[in-house]
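In: just coords:
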């Protein structure tokens, strides 16, 4: 076995059904007295209920979390943090809410409790992507890691089927890139393949039976593992492209990952025969890229970036941006090949192998 470096991040994880009931005791355990509850606008009522569950230790609610974590929204929340003398954060929701909590924590180092309601996996990573003036900038910092993550399967039972599918494939993308990250290691590869297997097993069942607790539990377990992979090792072409596309054209996060992933995998496949064979087996497919495309079909996801709001002119622009700031990838970045990758994803075509 070749040498490797494995770095683990501190995390307290509470997993199960009905585990949100333990939120007040976690607030007390962290000795928090003026908590800010964070949510997206569509979960404003849920945020108020969460605050009521916490009781007197909940000082305020901010339900303005937005996709891609715009700096302007963070600054608005920061004003509330200051005026209400907030000493801790509770984020209940998807990646947008988790991202806002991270952005506040980066600026304040306030302790966080996160209860995910989707399969984004962001809660397990020290990675924060913020958008300013149409540009998304990603950074890593241990300051943004939550002190406690509460995984409650009950919170995902009403997650719409369409969002369940794309959110789950977004999680798979984290694990896929962990298999061939520059700083990959065998421990993360084990977790990545286990996470992919759990997700690939669960998502088609959720489409047919959204209330299936076993499938929902598998998916949340898979999301945890996939997020942990992304937070421990690096990223490559897929995530760089999706961050560029999302930040530049304001595309929906999970849907963009779902559309791009099969094509990014096809691009890197010639350089990674062993990793692709393991990925295909975890998916229950004969080819990794085609298996990911078929999984997106199985959950009814949109394949075409053009239907997610990307302009056709964005193909050339994204290709230029991808090669303008070189980064590590297992296959060298070739402008024409990347342009073709983006064009196939724009049109929603099957990945080219």
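Out: That came in fine, so what should we check first? As the structure is a prediction and not an experimental result, all values here were calculated from the model.

In: C-alpha from now on. contacts and neighbour counts both.
Out: Will do.

In: and the contacts of the helix or strand where residue 115 lies?
Out: According to DSSP states H and E, residue 115 maps onto strand 112-116. By C-alpha atoms under 8 Å, 6 or more residues apart in numbering, the residues outside strand 112-116 that reach it are 20, 26-27, 88-95, 98, 101, 105, 123, 145-152, 155.

In: those residues in strands, which ones?
Out: Among the contacts of strand 112-116, the ones falling in strands (DSSP state E) are 88, 89, 90, 91, 92, 93, 148, 149, 150, 151, 152.

In: let's bring in a second model and compare:
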């Protein structure tokens, strides 16, 4: 019997398929955007140029270069730029940092976002925003920052290095796993998360063997889309809160931090949701969820210790004391990279 639950779905349009970058201008027109500001990470420069050309008179300006964790000074400069060019739409091309900067603008201005992700961060499917100031990261949820349209083009991810690919997949898997144990988790988010984990696991193994396999890259984008959707509805829990603390305070790389922390949090939390744990284990083809995640990340050569990311043991203990909950053992094991 399915127990009673409440589920929130977030409206948005997804355009999926190789070559779909060429549909961005049409999607902008469909939304009625008159002046579009393009935001692009450095690696997405060529794609941004193609989009800019396709926009024609709808192109209002461009921001190149973004920073992870969305520092307040970067967000303020982007908001000023959007105001100066009178943008009513933002096209964000790149990973979570580009989309995060677009969200920072949308948080304070009436603009619509079209997201073109080139990694597997999943931020494009969520109404979650984040901004860092004074060594502290603030996050929140607001439907005004949710992209109206997301364009997934696997061809844009073919050049993503394997180490960046694997770390980004670890980030997406963190969305899947955490989406089954939050207070708002339900059968819909669980089923979505399980399918996402299956696609991400298969896609990562395929990409390790053949990095330029468009179909494999498509599996990863599909999994990232579902993972982000699951997290958008289920919300975040202890894992994401820990990663935001570590990233915002110690400037650790976002995706790699997920890879180091997730197996240790999973070891503690997954036992609370045995059905979901079993379903995720089947999707990942492992006998134990926490160990399976750790081994998958190691096989993909993603750092599985916070120490390898530059965090000191003293900082790990300090972070545990700053966190509202007993997480010292989790962070100690994550710092050392202990196999669960």
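Out: It's in. Remember, it's a predicted structure, so these values are computed and weren't measured experimentally.

In: TM-score for the pair, please.
Out: The TM-score (TM-score structural alignment, normalised by the length of the second structure) is 0.97; 339 aligned residues with a C-alpha RMSD of 1.3 Å.

In: so who does residue 36 of the second structure touch?
Out: Per C-alpha under 8 Å, 6+ apart, neighbours of residue 36 of the second structure: 58, 59, 60, 61, 87, 88, 89, 90, 91.

In: what's the local residue count around the last one?
Out: Okay, so that is residue 91 of the second structure. Here the count is done by other C-alpha atoms under 10 Å, and residue 91 of the second structure has 29 residues near it.

In: that one corresponds to which position in the first structure?
Out: Aligned against the first structure by TM-score structural alignment, residue 91 of the second structure finds its counterpart in residue 90.

In: does that match touch residue 32 like I think?
Out: No - contact criterion C-alpha atoms under 8 Å: residue 90 of the first structure and residue 32 do not qualify, at 10.4 Å.

In: contacting residues for residue 58 of the first structure?
Out: By C-alpha under 8 Å, 6+ apart, the contact list for residue 58 of the first structure reads 33, 34, 35, 36, 37, 51, 52.

In: derive a PyMOL selection command for the buried subset of those residues.
Out: Here is the PyMOL command that selects the buried residues among the contacts of residue 58 of the first structure (16 or more other C-alpha atoms under 10 Å):
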select buried, resi 33+34+35+36+37+51
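
In: narrow the contacts of residue 58 of the first structure to those in strands?
Out: Among the contacts of residue 58 of the first structure, the residues falling in strands (DSSP E) are 35, 36, 37.

In: kindly state which residue of the second structure is aligned to the first one.
Out: The one in question is residue 35 of the first structure. Counting by TM-score structural alignment, which is the criterion used here, residue 35 of the first structure corresponds to residue 36 in the second structure.

In: distance of its match from residue 76 of the second structure?
Out: Relative to residue 76 of the second structure, residue 36 of the second structure is positioned 18 Å away (criterion: C-alpha to C-alpha, to the nearest Å).

In: now do residue 84 of the second structure
Out: Distance, residue 84 of the second structure to residue 76 of the second structure, by C-alpha to C-alpha: 12 Å.

In: equivalent analysis for residue 264 of the second structure, please.
Out: With C-alpha to C-alpha as the criterion, residue 264 of the second structure and residue 76 of the second structure are 36 Å apart.

In: and residue 206 of the first structure, what does it touch?
Out: Listed by C-alpha under 8 Å, 6+ apart, the contact partners of residue 206 of the first structure are 161, 164, 212, 215, 216.

In: export those to a markdown table and tack on secondary structure and distance to residue 205 of the first structure?
Out: Output for the contacts of residue 206 of the first structure, formatted as a markdown table (DSSP: H, G, I helix; E, B strand; the rest coil; distance: C-alpha to C-alpha, whole Å):
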| residue | secondary structure | distance to residue 205 of the first structure |
| --- | --- | --- |
| 161 | helix | 10 |
| 164 | helix | 11 |
| 212 | coil | 8 |
| 215 | helix | 6 |
| 216 | helix | 9 |
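
In: in ChimeraX, select just the buried ones from those.
Out: Only the buried entries of the contacts of residue 206 of the first structure go into this ChimeraX selection, using 16+ other C-alpha under 10 Å:
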select :161,164,215,216
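
In: how far out from the middle of the chain is the helix or strand hosting residue 63 of the second structure?
Out: Secondary structure from DSSP H and E places residue 63 of the second structure in strand 59-64. Taking the mean of its C-alpha atoms, strand 59-64 of the second structure sits 23 Å from the chain's own mean (C-alpha atoms, centre = their mean, to the nearest Å).
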